[in-house]
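# Okay, here's the prediction I keep looking at, along with the sequence it came from:
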Amino acid sequence: MTNIAVIGLGIMGLPMAVNLVEAGHDVTGFNRSPQRVEALVAAGGKGAASVADAVSDADVVLTMVPDSPDVEEVVTGPDGVFANAKPGALWIDASSIRPDVAARLAVAAREAGIRPLDAPVSGGEPGAIDGVLSIMVGGDADDFAAAAEVLGVVGKTIVHVGPSGSGQTVKAANQLIVAGNIELLAEAIVFLEAYGVDTSAALTVLGGGLAGSKVLDQKGQKMLDRNFEPGFRLQLHNKDLGIVTAAAREAGVTIPLGAVVAQLVGSLVATGDGGLDHSGLFTLVERLSGR
């Protein structure tokens, strides 16, 4: 049994914490919304009133919060992870944040005696619930090995991709690919519907060929059903596309298709649809097509 603190019990963090409880670990959670803490307690975990309380006895601290400023808020300062976790504790940040921020916070963590790993995840809420997330990990190889048992509970494909910040760089590339796939899937469905094709049958056969993808498998039916209950919100994908477009500019890399999709996602967020699942990009394609 390992003492694990989970900071951030949202759509992804709560099922990850529950899976850790079910694997036999002693899990203490903290979240700004107490209802999420209550859900963890109902599943056999423990609740804490603050970040400091949650991490004080933890061997592993897992953070899963929305953005770079949120991560900085929970790890720095007198009430944060760095000031209150035990020396030698592993800090696994599963949030999706800027690579430069991840690298900078890793330096601060080591200065505080904490072992940092940036370990953003892909797979959405279904992957978190089923414990089959893809996890791209940046940090020291020995720390990665030490985290293997915990990461193995919440993920299936777990790869060390380089030094601190590398996990976030790979996650940015992941979000670029996913957004492009969602946009093209939405365009394909609107195109098929315009011709009166049996779209369900069409997606079945497309999924069996080169056009097949996890995006098609997980998001195609949501588009057909016009069901955009969030598994991953557009506002978060908008944040991630901001990360990748800024990082691409810094590296001198051109991402023309990614930039277009980033603008489309941004327009939905700006007009009040940021709370939709990112498959809700379909609604914009429909409107642009006059349908």
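Structure received. No experiment lies behind these values; they were computed from the predicted model shown.

# From here on, just use CA atoms for contacts and neighbour counts.
OK.

# In contact with residue 99, which residues?
If you count contacts by Cα atoms under 8 Å, 6 or more residues apart in numbering, residue 99 has them with 165-169.

# Nearest to the spatial middle of this structure, which residue is it?
Residue closest to the average C-alpha location in the chain (Cα atoms, centre = their mean): residue 121, at 4.9 Å.

# I figured that residue hits residue 172, correct?
No: with contact defined as Cα atoms under 8 Å, residue 121 does not reach residue 172; the gap is 10.7 Å.

# Not counting sequence-adjacent ones, nearest residue to residue 122?
Among residues not flanking residue 122 along the chain, residue 134 sits closest, at 5.1 Å (Cα to Cα, 6 or more residues apart in numbering).

# so who does that neighbour touch?
Residues near residue 134 by Cα under 8 Å, 6+ apart: 121-123, 155-158.

# Could you dump those residues into CSV and include distance to residue 5?
CSV is the format used below for the contacts of residue 134 (distance: Cα to Cα, whole Å):
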residue, distance to residue 5
121, 18
122, 21
123, 22
155, 17
156, 21
157, 22
158, 20
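
# which of those count as buried?
Restricting those to buried positions leaves 121-123, 155, 158, with burial counted as 16 or more other Cα atoms under 10 Å.

# quick one: secondary structure of the residue nearest to residue 122?
The assignment at residue 134 comes out as strand when based on DSSP: H, G, I helix; E, B strand; the rest coil.

# Next up, a structure to set beside the first:
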Amino acid sequence: MSATSRKIAFIGLGIMGGPMAANLVTAGHTVTGYNRSRAAVDTLIAAGGRGADSIAEAVCDAEVVITMVPADPQVKEVVLGEGGVLEHAAPGTLLIDMSSITPQTSLEVDAAARDKGLRTLDAPVSGGEAGAIEGVLSIMVGGDPDDFADARPVFEALGSTIVHVGPHGAGQTVKAANQLMVAIHLQSLAEAVVFLENAGVDLKAALEVLGGGLAGSTVLARKRQAVLDRDFKPGFRIDLHHKDMGIVTDAARAVGAPLPVGALVAQLVASARAHGDGGLDHSALLRGVERLAGRATH
């Protein structure tokens, strides 16, 4: 592989994958994208990438294959399924799954890939749509250290915090912990907002000063304006965070780790979804607290 430019197949050009693939093009890589909806492929082509009509076409001559799809079933379909990555990628190809899935599925993908002569990394990300667009994602990587080193030029086009966290599956374990913390932060922000508004405090001023103190967080910095505007256009959908809370709950149970606060927040995320908010940004957990406060939500 060239140290600077790679032939990359990018499978999954959604809210996160689309801008990530575009950033790889900007960094000088040759990127061929595949997505179920053609519009996303056309957007990548407009950004200087290439388009494919099938996974087979996308991966046939790729040095690196990146998958960025919603959940475990989609990873299994595009990687392990008929017409998938393992059926068409050449031996020696580096497969990087950047989806958020269970550690068990990452291990299953790695085992199947090794049987075909491919190398794998699980490399989920944090930072949301804004982080994907700006190329400042946090990337937590599980797998062989040599494969991680080989992939670093690719990761550097996508993120600003790039850390090898352990063997295969470790990236997904760290991502589960990330999603646990993000959900708790969002819920605490939502509760603080309703508390402040009910008390008659200037919310914009309050969030500004809170952001500069110990209560400050990336969650507050990224979601402050959305909360002030009640603009819940999805950067990361509640549906997906609901899936992730299931992953962390199951993983924590498997290792005997208690999640007393996390378990409660997982129920609140599920409640938001049951109220029809699944397609909204996860900052819309605020709507759940507003409902508990007897406020109408729109």
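Nice, thanks for sending it over. None of the values given here were measured: they were computed from a predicted structure.

# Just the ones of the contacts of residue 99 of structure 1 in strands?
Judged by DSSP state E, strands contain none of the contacts of residue 99 of structure 1.

# ok, so of the residues you listed, who is nearest residue 97 of structure 1?
Among the contacts of residue 99 of structure 1, residue 168 lies closest to residue 97 of structure 1 (Cα to Cα), at 6.4 Å.

# Which residue of structure 2 is paired with the closest one in the alignment?
Using TM-score structural alignment, the partner of residue 168 of structure 1 in structure 2 is residue 172.

# from memory residue 55 of structure 1 sits against residue 81, does it?
Yes: if you go by Cα under 8 Å, residue 55 of structure 1 and residue 81 touch, sitting 6.5 Å apart.

# how about stretch 106-118 of structure 1: buried residues?
Across stretch 106-118 of structure 1, burial judged by 16+ other Cα under 10 Å covers 106, 108-109, 112-118.

# Keep only those of these that are in helices.
Of the positions in these, 106, 108-109 sit in helices, assigned by DSSP state H.

# Can you redo these as CSV, where the extra columns are distance to residue 237 of structure 1?
Formatted as CSV, the entries for those read as follows, by distance: Cα to Cα, whole Å:
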residue, distance to residue 237 of structure 1
106, 24
108, 27
109, 27
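
# So residue 203 of structure 2 sits against residue 194, correct?
No: because the distance of 9.4 Å does not satisfy Cα under 8 Å, residue 203 of structure 2 is recorded as not touching residue 194.

# helix or strand right after the lengthiest helix in structure 1?
With DSSP H setting the assignment, residue counts place helix 166-194 as the longest helix in structure 1. Towards the C-terminus, the helix or strand next in line after helix 166-194 of structure 1, according to DSSP states H and E, is helix 199-207.

# That following helix maps to which residues in structure 2?
Counting by TM-score structural alignment, helix 199-207 of structure 1 pairs with residues 203-211 of structure 2.

# Now which residue in structure 2 aligns to residue 146 of structure 1?
Taking TM-score structural alignment for the superposition, residue 146 of structure 1 sits opposite residue 150 in structure 2.

# any idea which helix or strand carries its match?
Assigned by DSSP H and E, residue 150 of structure 2 belongs to helix 145-155.

# tell me which strands and helices that helix is in contact with?
With contacts defined as 3 or more Cα pairs under 8 Å, 6 or more residues apart in numbering; DSSP states H and E, the secondary structure elements packing on helix 145-155 of structure 2 are strand 119-122, strand 159-166.

# Just send those back as TSV, with distance to residue 29 of structure 2 too.
Compiled in TSV, these are given as follows (distance: least, Cα to Cα, whole Å):
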stretch	distance to residue 29 of structure 2
strand 119-122	19
strand 159-166	15
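
# Show me where the stretch 1-150 of structure 1 has its strands.
Using DSSP state E, counting those that start in this stretch, the strands of the stretch 1-150 of structure 1 run over 3-7, 26-30, 46-47, 60-63, 90-93, 115-118, 121-122, 133-139.

# Highest mean neighbour count out of those strands?
Ranked by mean neighbour count under mean count of other Cα atoms under 10 Å, these are led by strand 115-118, which reaches a mean of 29.

# Mind reading off the mean deviation between it and structure 2?
Relative to the matching residues in structure 2, strand 115-118 of structure 1 has an average distance of 0.3 Å after the fit, by mean Cα distance after the TM-score superposition for structure 1.

# can you check stretch 175-186 of structure 1 too?
After superposition onto structure 2, the mean distance of stretch 175-186 of structure 1 to its aligned counterpart is 0.2 Å, using mean Cα distance after the TM-score superposition for structure 1.

# One more: stretch 154-162 of structure 1?
Its match in structure 2 and stretch 154-162 of structure 1 itself, once the structures are fitted together, sit a mean 0.4 Å apart by mean Cα distance after the TM-score superposition for structure 1.

# What is the corresponding segment of structure 1 for stretch 13-22 of structure 2?
Correspondence between stretch 13-22 of structure 2 and structure 1 is established over residues 9-18, with TM-score structural alignment as the criterion.

# Next: stretch 102-117 of structure 2.
Mapped onto structure 1 using TM-score structural alignment, stretch 102-117 of structure 2 spans residues 98-113.

# repeat for stretch 260-273 of structure 2
For stretch 260-273 of structure 2, the aligned range in structure 1 is residues 256-269, judged by TM-score structural alignment.

# Okay, the spatially closest residue to the residue nearest to the centre of structure 1 that is not a sequence neighbour and residue 161 of structure 1: tell me how far apart.
Distances taken as Cα to Cα, 6+ apart place residue 135 nearest to residue 121 of structure 1, at 4.6 Å, with adjacent residues excluded. Going from residue 135 of structure 1 to residue 161 of structure 1 by Cα to Cα, to the nearest Å gives 10 Å.

# what do you get for residue 179 of structure 1?
When distances are taken as Cα to Cα, residue 179 of structure 1 and residue 161 of structure 1 turn out to be 22 Å apart.

# quick one: which of those two has more around it?
Relative neighbour count places residue 179 above the other of residue 179 of structure 1 and residue 161, with 25 against 19, counting by other Cα atoms under 10 Å.

# What's that one aligned with over in structure 2?
Under the alignment (TM-score structural alignment), residue 179 of structure 1 pairs with residue 183 of structure 2.

# Contact partners for its match?
Listed by Cα under 8 Å, 6+ apart, the contact set of residue 183 of structure 2 reads 241, 262, 265-266, 282.

# try 10 Å this time
Shown here is residue 183 of structure 2, whose contacts under the criterion Cα atoms under 10 Å, 6 or more residues apart in numbering are 189, 219, 238, 241-242, 244-245, 262, 265-266, 268-269, 282-283, 285.
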